[in-house]
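Fold the stuff below for me.
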Amino acid sequence: MYELMVRRDFVAQHYLTVPDCGPENEWHSHHFDVEVALKGDELNEHGYLVDIVEVEGALEALVDRYEDATLNDLPEFEGLNPSIEHFSRIFCTALTEQLNTAQLETVTVKIWEDDTAWASYTA
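Just a heads-up that it's a prediction; the model follows:
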């Protein structure tokens, strides 16, 4: 199995909407790191699992959407607590919609909200 990973970082804001989260209920920033891991059994005719330039372009477009944004204000988070669990699923779904994933077994997005905490979602 082949695996390709691309990583980016950005700053975004949110506030948790569930009760009793202490300071997390207040608007605050995170320096997020997002890792995109793509897995598949076969390479294409160029020897790529997927063209890394395509992955970087799709990742850059998503980072541009979320960088310096307040997640709570975005339509994809409407009615949701903007946890990193929801964020990783939303990010992964949007990414897979932009990529040619025909030969991929899995696409995993892992989002770190600090040096010790992350959540991931695999499609």
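
all contacts plus neighbour counts: C-alpha atoms, from now on.
Noted.

Wait, T17 touches S83, no?
No. Counting by Cα atoms under 8 Å, T17 sits too far from S83 to count as a contact (9.1 Å).

Following up with a second sequence; could you model it the same way so I can compare the two?
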Amino acid sequence: MYEISAVSHFDAAHFLRGYAGKCANIHGHRWKVAIKLTGSELDDMGILVDFMDVKQVLKEVTEIFDHKLINDIPPFDQLNPTAENIAKMIFDEMKTRLYDRMQCQVNIAKVTVWESENTSAAYYEI
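Next comes the predicted model:
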């Protein structure tokens, strides 16, 4: 099994509805997002998926949030914009976009979202 990963960043604010603490107030982060892809077969050049393609799609997805209030962006206008929920949304969006564009035989192993250098949440399917 082969595994590749790509990382992107965005700057955005959010607040947590119903949270009893400082995070109920609007605040911002330099968010980091990493995606891991796995697959068992390489193409004729020995590539699982072109890094440039993965980075481009990841950039398109993370640009949705860049320099915005995440709480204003669907589904987070209704859903609490926790790192866990953001990781799942990015996972789902990447899955749709990668498969639609590349028709590739890879699996998204995991999407990890960091709110800071010391805290992260991840989403993956079993």
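
what's the TM-score for these two chains?
Here the TM-score for the pair of chains, by TM-score structural alignment, normalised by the length of structure 1, is 0.91; 122 aligned residues with a Cα RMSD of 1.4 Å.

Between the two ends of stretch 46-59 of structure 1, how far is it?
21 Å (Cα to Cα, to the nearest Å).

I should have written stretch 9-25 of structure 1 there, sorry.
End-to-end distance for stretch 9-25 of structure 1, by Cα to Cα: 23 Å.

Check what contacts that stretch and list those residues.
The contact list for stretch 9-25 of structure 1 (Cα atoms under 8 Å, 6 or more residues apart in numbering) reads 26-34, 63, 66-72, 80-83.

By neighbour count, sort out the buried ones in the residues you listed.
Applying 16 or more other Cα atoms under 10 Å to the contacts of stretch 9-25 of structure 1, the neighbour count classes 29, 31-34, 63, 66-67, 70-72, 81-83 as buried.

how about JSON lines for those, with secondary structure added?
Listed next are those as JSON lines, based on DSSP: H, G, I helix; E, B strand; the rest coil:
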{"residue": "S29", "secondary structure": "strand"}
{"residue": "H31", "secondary structure": "strand"}
{"residue": "F32", "secondary structure": "strand"}
{"residue": "D33", "secondary structure": "strand"}
{"residue": "V34", "secondary structure": "strand"}
{"residue": "V63", "secondary structure": "helix"}
{"residue": "Y66", "secondary structure": "helix"}
{"residue": "E67", "secondary structure": "coil"}
{"residue": "T70", "secondary structure": "strand"}
{"residue": "L71", "secondary structure": "helix"}
{"residue": "N72", "secondary structure": "helix"}
{"residue": "N81", "secondary structure": "coil"}
{"residue": "P82", "secondary structure": "coil"}
{"residue": "S83", "secondary structure": "coil"}
